[in-house]
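Q: got a structure for you, letters missing:
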């Protein structure tokens, strides 16, 4: 294979492989979507090597798919057109920490936990917490968010600059180090969330924050989902700077108890966290108590020590694995829609009905502070009826969200799983997106047939 030989000459033989085991590892993500083997996996060490690989891919008319940690949930990095997978695990250096500017410069293969370990030395932390220990390049590619978005914002809000290798192999920067700019088009916003369809990220400059003086977590139990969501809206309207506010329905709490050996009351539950100084935080907590008890809160318990907070958030983060553990032999379809927060309670109640009518096992969790929720559906991927039922539930909740001014995905991205909703959500704007793709990647080298793909992927 001439391309294989040319890549080995470029990178060295030990960083270019068609080993079956490694190909298989790069054929899938954590979703239920069908795997597909790439032809070659390469491990670049710098932007120049990425550029040279892309030039070779153009020469041989071969697809290129960037790959971080494989934790995506919509088939975002599955190489359905085979080709080359660019694995960024060897580009995993924290390049610079500018503590006075609250900025950090990293390579795309750096993971969230790796970065936070380095930042802790400076009294800083990175705010985006998607649950999985994903790579920062992958998080930027899908515009990830998670539990802390309600206070600190999503991945797009943290990106100050990107180094991007384009489809012709040229290397550009999309921003700068300044806190704001009115100069030119907002390229950061264009590339973040593009899922590897417009370019490869080889360096990211990200905003970071000072570690709060005090942190307190809480768990509040409610009689109904309506009451829980009403409490969240009231907390936000009161201006309480809540750092996290997560909802788990009673079915999810049940799985949580089984998996994490907790004994939480099996009712709709909010998980909250507050950041601040001691005096201000105590005031926020007292005000929050008043608000939740006015909304039929049955019980609220606070965790002030680190171990207690970690137990609480570990249980919340592990709820997806709790469902997998509780349903051996099945895989998980994780839905992901986002609505205006005023529509959230109705959406969650409607989603619960849809799950029960499907006959599938599933729970609902959500980042309710920003209107984003997920259904964790357990399916037998070898049973077409299960897939059909799960797809119907997914389509139902997307239609519900779009009809109320929402989106088909709040943080997981489009990949292949949400392509069919793009026309309905974006209308004529989808044509603009396709023109941008055509302008930046005319040969369709980057992650073909993803996000705005015009033909079905190879399955």
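A: Alright, I've got the coordinates. Keep in mind that this is a model prediction, so the values were computed, not measured.
Q: all contacts plus neighbour counts: C-alpha atoms, from now on.
A: Fine.
Q: contacting residues around residue 271?
A: 217, 218, 219, 220, 244, 245, 246, 247, 312, 313, 316 (C-alpha atoms under 8 Å, 6 or more residues apart in numbering).
Q: Apart from its chain neighbours, what residue comes closest to the first one?
A: Nearest non-adjacent residue to residue 217, counting by C-alpha to C-alpha, 6 or more residues apart in numbering: residue 273, 4.2 Å away.
Q: how much space is there between residue 263 and residue 161?
A: 45 Å (C-alpha to C-alpha, to the nearest Å).
Q: higher neighbour count, these two?
A: Comparing residue 263 with residue 161 by neighbour count (other C-alpha atoms under 10 Å), the higher total belongs to residue 161, at 20 against 11.
Q: Once you drop chain neighbours, what's closest to the more buried one?
A: Closest residue in space to residue 161, ignoring its immediate chain neighbours: residue 175 at 4.2 Å, by C-alpha to C-alpha, 6+ apart.
Q: List the residues that contact the one you found.
A: 160, 161, 162, 187, 188.
Q: Surely it is in a strand?
A: No: judged by DSSP: H, G, I helix; E, B strand; the rest coil, residue 175 forms no part of a strand; its state is coil.
Q: Structure two is appended below for comparative analysis:
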């Protein structure tokens, strides 16, 4: 969104644009032209038109950002019938009071004093937009953060949290910004905490095979640094290339190596967490196992920033295997490919990774050109990664070849060297970006996931593909087939009447099928805004009530990523979702 669009969103109907001011964001180079008289009057507390344009003071800039955020904040209140707060199971709502505009200004000034460095806070309109909107997210609620904070340490994060708690200001953590379900949206305003400057290795314990890192280090950067040290170790969790450790912890992500190495929760030893009131805790000490007290790692991993802000993480590392091999094999149908994958798992062959891409996704990769000059067969394809000892890898390849051949698979194509390994595997890693590259003007991509027991994967993929084809949607399927997790990526244009509605119906049907198959509404993307109703479908009101109680205990003022999960008006929500009415009225409930 441009700065002009941001200004127009905040302007009431009937008001004309009569003045232009130039804003300079303290953390973003360049100037943004911001046009509106309403916002200046709001900043000055006056109802009179200004006589001429002028360069605004720093306090005026704060006020503009506050106004923009609060406009969205207020609009959400009018639309949804109240701000999130402490909920009662009968549908009642005890609404908390959030900061007024004056209190927001005071809070920003107080944070600046606490952090000393004035560059730690940005109110630049484009910066706010970047932290409240994502072009690849399934949903983008109206509203933006009022400011973006850039802390450099745990102490600074704690200081920001203390001020936000004092003034009742929502806090939204921001890591890599690659989430797909609106996880860092800010429809109620608040402050986005971007950990961009907290991307360091704090401590490396080679003998113990663990490492302490800050939340904004990327998993690829971490592995590159480990390689440069000649450590012989690596961090095996590998989601999207741009993912950062903080977001990976928040969503309990997995990635292509999950079939062998598990998910993020299996690699976290302990966490340093800043709670809603600024209290700093450490979940455990450094041994890999402990039975001392509650498993707080399990509480914060997967909580999406609703319970605390992770500022350091101690992670396990693994030894780099002696031998690697990457291979691809095509199949005549997606069912044949899924059946082969299920048999590999049921036989107990320890593959390092096993991924699936349908014929549409293979075509998308070819069209996107990310792996040029390589051209792929446009058929359902399984990607295998083998690792271990040389003898073990050779034996595993032989067994997998027999299984794929029995399920109508073609010949294995192996990478000859490390360069070809990266090329073969790049088709899987470039899948989403290849889809994004195909968008025409007005097009958007809806990418979402579910997971089922792998014995049901062929069933759900086949039915979901058939429905997408019947609806005339350009959609592809890919996934971590070794653990029953698959993704749909759908290109649509919301300007075409009824097209987004078709996509929403297709995704909801896929989620319902997954739940009927004893699966989950999300294997690794987490809940965010996009799947709040699906969480209730999956766990039910009693389990959700336990989550609500934990949330209320750790964040009684409901300031941490406030609007995310369907805790608000839980009783009312339950009656619609689990009752006799088939249609889920999201807009009315939120």
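A: The structure has been received and is ready for your questions. In this text, all values refer to a predicted model and were calculated from it rather than measured experimentally.
Q: Could you provide the contacts of residue 175 of the first structure in CSV, with additional columns for secondary structure and distance to residue 13 of the first structure?
A: Putting those into CSV (DSSP: H, G, I helix; E, B strand; the rest coil; distance: C-alpha to C-alpha, whole Å) gives the following:
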residue, secondary structure, distance to residue 13 of the first structure
160, strand, 35
161, strand, 33
162, strand, 29
187, helix, 35
188, helix, 35
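Q: now, which of those sits nearest residue 143 of the first structure?
A: Set against residue 143 of the first structure, the nearest of those by C-alpha to C-alpha is residue 188 (11.0 Å).
Q: got the contact list for the residue in the second structure that that closest one lines up against?
A: Under the alignment (TM-score structural alignment), residue 188 of the first structure pairs with residue 297 of the second structure. Going by C-alpha under 8 Å, 6+ apart, residue 297 of the second structure touches 265, 268, 269, 270, 271, 283, 284.
Q: Weed out the non-buried ones from the residues you listed.
A: 265, 268, 269, 270, 271, 283, 284 (16 or more other C-alpha atoms under 10 Å).
Q: which SSE is the corresponding residue of the second structure for residue 85 of the first structure in?
A: Mapped onto the second structure by TM-score structural alignment, residue 85 of the first structure lines up with residue 192. Assessed by DSSP states H and E, residue 192 of the second structure sits inside strand 191-194.
Q: buried sites along that strand?
A: For strand 191-194 of the second structure, by 16+ other C-alpha under 10 Å, it's 191, 192, 193, 194.
Q: Run through the residues that contact the second one.
A: Read that as residue 192 of the second structure. 131, 145, 146, 147, 148, 149, 171, 172, 173, 174, 186.
Q: can you rerun that using 6 Å?
A: Counting by C-alpha atoms under 6 Å, 6 or more residues apart in numbering, residue 192 of the second structure touches 148, 171, 172, 173.
Q: how big is the offset of the strand or helix carrying the last one relative to the first structure?
A: Put plainly, it is residue 173 of the second structure. Per DSSP H and E: residue 173 of the second structure is located in strand 171-174. Once fitted to the first structure, strand 171-174 of the second structure is off its aligned match by 0.5 Å on average (mean C-alpha distance after the TM-score superposition for the first structure).
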